[in-house]
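**Q** Any chance you could fold what I've pasted below:
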Amino acid sequence: MSVIASGRPEPGVINWTFDGGTHFGELNGLPSKRVDEITALFQEAGLVTRSTDAILSYTWTKVVGWIPIGLLATLSRQNNAGVLSNRILATELVLMIRELKALADLKNIPMIDFGPYQMKTWCEGTVEEAVEHVMTSPLTKSTSTHSALQDIQKGRTTEFQACVAPLIEEARKQAVAIPRTQVMYAALLGLEATL
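**A** Predicted structure coming up:
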């Protein structure tokens, strides 16, 4: 699971805004030789890499943040900073994050805080408190643009059908209400149909 962000302010220029590295771990949380070997291989190549016994938490934390930011970015046509620094969008972000967290809760997968993804903090307290945390995130100063918005800007469909559709189906089966995520996803599909 990787968390790396960058921005391309102009052709030929890339600004790395965050390198949270790549995390490797076994789904059961136990240490293994293969995790140690691939982590060492990545580190030898000079990449920021860590092994973890909480790979499910890292993965779900990223997805629970990545999906709402991407949906809001594509439909508002704003980079990550634009989404997180706008109070209306930040509020919707928090509400969608909390919707998706309910699916992780069913699996007993806790959210964590790492890098720009402060999901544990953003899911605690009142919505207003969480919005204040979002609006002071390092991402509010970032030039990074969500990969889904980059796809839309280039006239391509996003990877969201592969990522979001299964979560919506799981929510339906588990009777978990995620109406904001469903509406935003439907709107994105409508946008993609025009490309």
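
**Q** contacts, neighbours, all on C-alpha from now
**A** Fine.

**Q** What is the longest strand of this protein by residue count?
**A** The strand of greatest length in the chain, counted in residues with DSSP state E as the criterion, is given as strand 13-24.

**Q** That strand: which residues count as buried?
**A** For strand 13-24, the buried set under the neighbour-count rule, 16 or more other Cα atoms under 10 Å, comprises 17-24.

**Q** Same check on stretch 136-150?
**A** If you call a residue buried by 16+ other Cα under 10 Å, then stretch 136-150 has these buried ones: 137, 139-140, 142-150.

**Q** from those, which ones fall inside strands?
**A** Among these, no residue falls in strands (DSSP E).

**Q** how far away is the residue lying closest to A187 once chain neighbours are set aside from A186?
**A** Distances taken as Cα to Cα, 6 or more residues apart in numbering place L75 nearest to A187, at 7.8 Å, with adjacent residues excluded. Separation of L75 from A186 (Cα to Cα, to the nearest Å) stands at 11 Å.

**Q** Could you name the helices and strands sitting against the longest strand of the chain?
**A** Counting by 3 or more Cα pairs under 8 Å, 6 or more residues apart in numbering; DSSP states H and E, the packing neighbours recorded for strand 13-24 are strand 2-10, helix 33-44, strand 49-51, helix 55-76.

**Q** burial measure for L72, as a count.
**A** Residues lying near L72 (other Cα atoms under 10 Å) number 28.

**Q** try G29
**A** Residues within reach of G29, counting by other Cα under 10 Å, total 12.

**Q** Spatially central residue in the chain, please.
**A** Of all residues in the chain, the one closest to the mean position by Cα atoms, centre = their mean is W66, 1.6 Å from it.

**Q** one more, for comparison:
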Amino acid sequence: MKIVIVGGGTIGRLFGSSLARGNAEVTIVDVDSQVVSAIQEHGIGLMTGGLDDPDMVTSIPVTAITDTSLITECDLILLMVKSFSTHQATQSVAHLINESCPILSVQTGLGNIEAMAQIVSRKHILAGFTFMTGAALGNSKVRRGSAGKTYIGELDGQISERVKEIAGVFQASDMPTQVVRRIVGRLWCKVIVFSAINPLSALLKVRNGYLLDQMESISLMKRLLDEGKAVADALGIDLVYTDLYQLLFDACMRSARDLSSMLQDILDDRMTEVDAQNGALCKFAADCGVPVPTHQSMVELVKLLEQWRPGMENL
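**A** Take a look at the predicted model:
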């Protein structure tokens, strides 16, 4: 299968390395010419979580480009950019998307499907998310974290042949994958859970597991969960998982030694996805009249952190 991955960050590199080792023909597209050059020259440098030496990596060759017009055909597009880049990234590959080449969003945020549907037909869009974790290192390297499951599905809930085929390719590439009917409800569950984990880990500058060590952080996360669930209930979202608290604790434990994506963004001086997570919940809450003061505080605090960053320069 010819697969184009739009976004050469952590998840893009993890998926790209696994799919390439599973004999898929992988092309990674990224706007960062330095990342693209490094991948072209060295391949994706995969480092497993148990290794401490950044030079102990397995080099996996893939194609990498910045110009999507160079691609004339493919079988699947994986959208793995930050949510604020979804519209532009979808436009860049719109000429490839059709009945035989769907685009699969593998992102943790709300509003991405709607942004994609402004450019391409919804019938060509698939939704998904992953609990795989890792960390992008310098140039083209990536460290694999926890090997979580990936979920994919059709927006209308059908179990189609194309999603089964994609899941088969993922499974053959050593990526545990499940095709599900209620993918949108499951995505909301993940967003609500990680809207509790991500901003707190970024603000406190701790690994995910530490959030379970103090009652104050547990209390804050539970408050964020309750507010997020209230928004989903008001909108009639089928959340699938009945126990979000257990989902939260499982996510923290599974990724206990990992840095959240939001903390990695802060440490690397990048924009976070707080607008697509806590911010999106705030927007939906305003539309349906549900108070979410804790989420609003998280948005404001993370945005301040984006401006000031870690360090002493503001003292």
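
**Q** of all the helices and strands packed on strand 13-24 of structure 1, which lies closest to I168 of structure 1?
**A** Taking Cα to Cα as the measure, those were each checked against I168 of structure 1, and helix 55-76 came out nearest at 11.7 Å.

**Q** what's the mean deviation for the closest one versus structure 2?
**A** Helix 55-76 of structure 1 differs from its equivalent in structure 2 by a mean of 1.0 Å after superposition (mean Cα distance after the TM-score superposition for structure 1).

**Q** Buried ones in that helix, by neighbour count?
**A** For helix 55-76 of structure 1, by 16+ other Cα under 10 Å, it's 55-74.

**Q** How about stretch 227-239 of structure 2?
**A** Result for stretch 227-239 of structure 2 [16+ other Cα under 10 Å]: buried residues 227-232, 238-239.

**Q** and the angle for the helix or strand hosting A234 of structure 2 with helix 183-204?
**A** When secondary structure is defined using DSSP states H and E, the element that contains A234 of structure 2 is helix 215-235. Note on geometry: by axes from the mean of the first three to the mean of the last three Cα atoms, to 10 degrees, helix 215-235 of structure 2 and helix 183-204 are set 150 degrees apart in direction.

**Q** Show me what helix 215-235 of structure 2 is packed up against.
**A** helix 183-204, helix 244-254, helix 278-288, helix 293-308.

**Q** Tell me the residue in structure 2 aligned with Q182 of structure 1.
**A** When structure 2 is aligned by TM-score structural alignment, the residue opposite Q182 of structure 1 is Q296.

**Q** just checking, that match touches C282?
**A** Yes. At 6.4 Å, Q296 of structure 2 counts as touching C282 under the criterion of Cα atoms under 8 Å.

**Q** out of the two, which sits in the busier spot?
**A** Between Q296 of structure 2 and C282, counted using other Cα under 10 Å, the more crowded position is C282 (23 against 16).

**Q** what residue of structure 1 matches up with that one?
**A** Residue-level alignment of C282 of structure 2 against structure 1, with TM-score structural alignment as criterion, gives I168.

**Q** Enumerate every residue touching that match.
**A** Taking Cα atoms under 8 Å, 6 or more residues apart in numbering as the contact definition, I168 of structure 1 lies against 178, 182.

**Q** do L224 of structure 2 as well
**A** Remark: with contacts taken as Cα under 8 Å, 6+ apart, L224 of structure 2 is in contact with 192, 195-196, 294-295.

**Q** Still touching in structure 1? Go through the residues you listed.
**A** With the contact criterion set to both residues aligned by TM-score structural alignment, their matches' Cα atoms under 8 Å, the contacts of L224 of structure 2 that also touch in structure 1 are 196, 294-295.

**Q** neighbours of Q277 of structure 2, just the number please.
**A** Burial of Q277 of structure 2, expressed as a neighbour count using other Cα under 10 Å, amounts to 27.

**Q** Please read the previous query as pertaining to K283 of structure 2.
**A** Applying other Cα under 10 Å, we find 17 other residues in the vicinity of K283 of structure 2.
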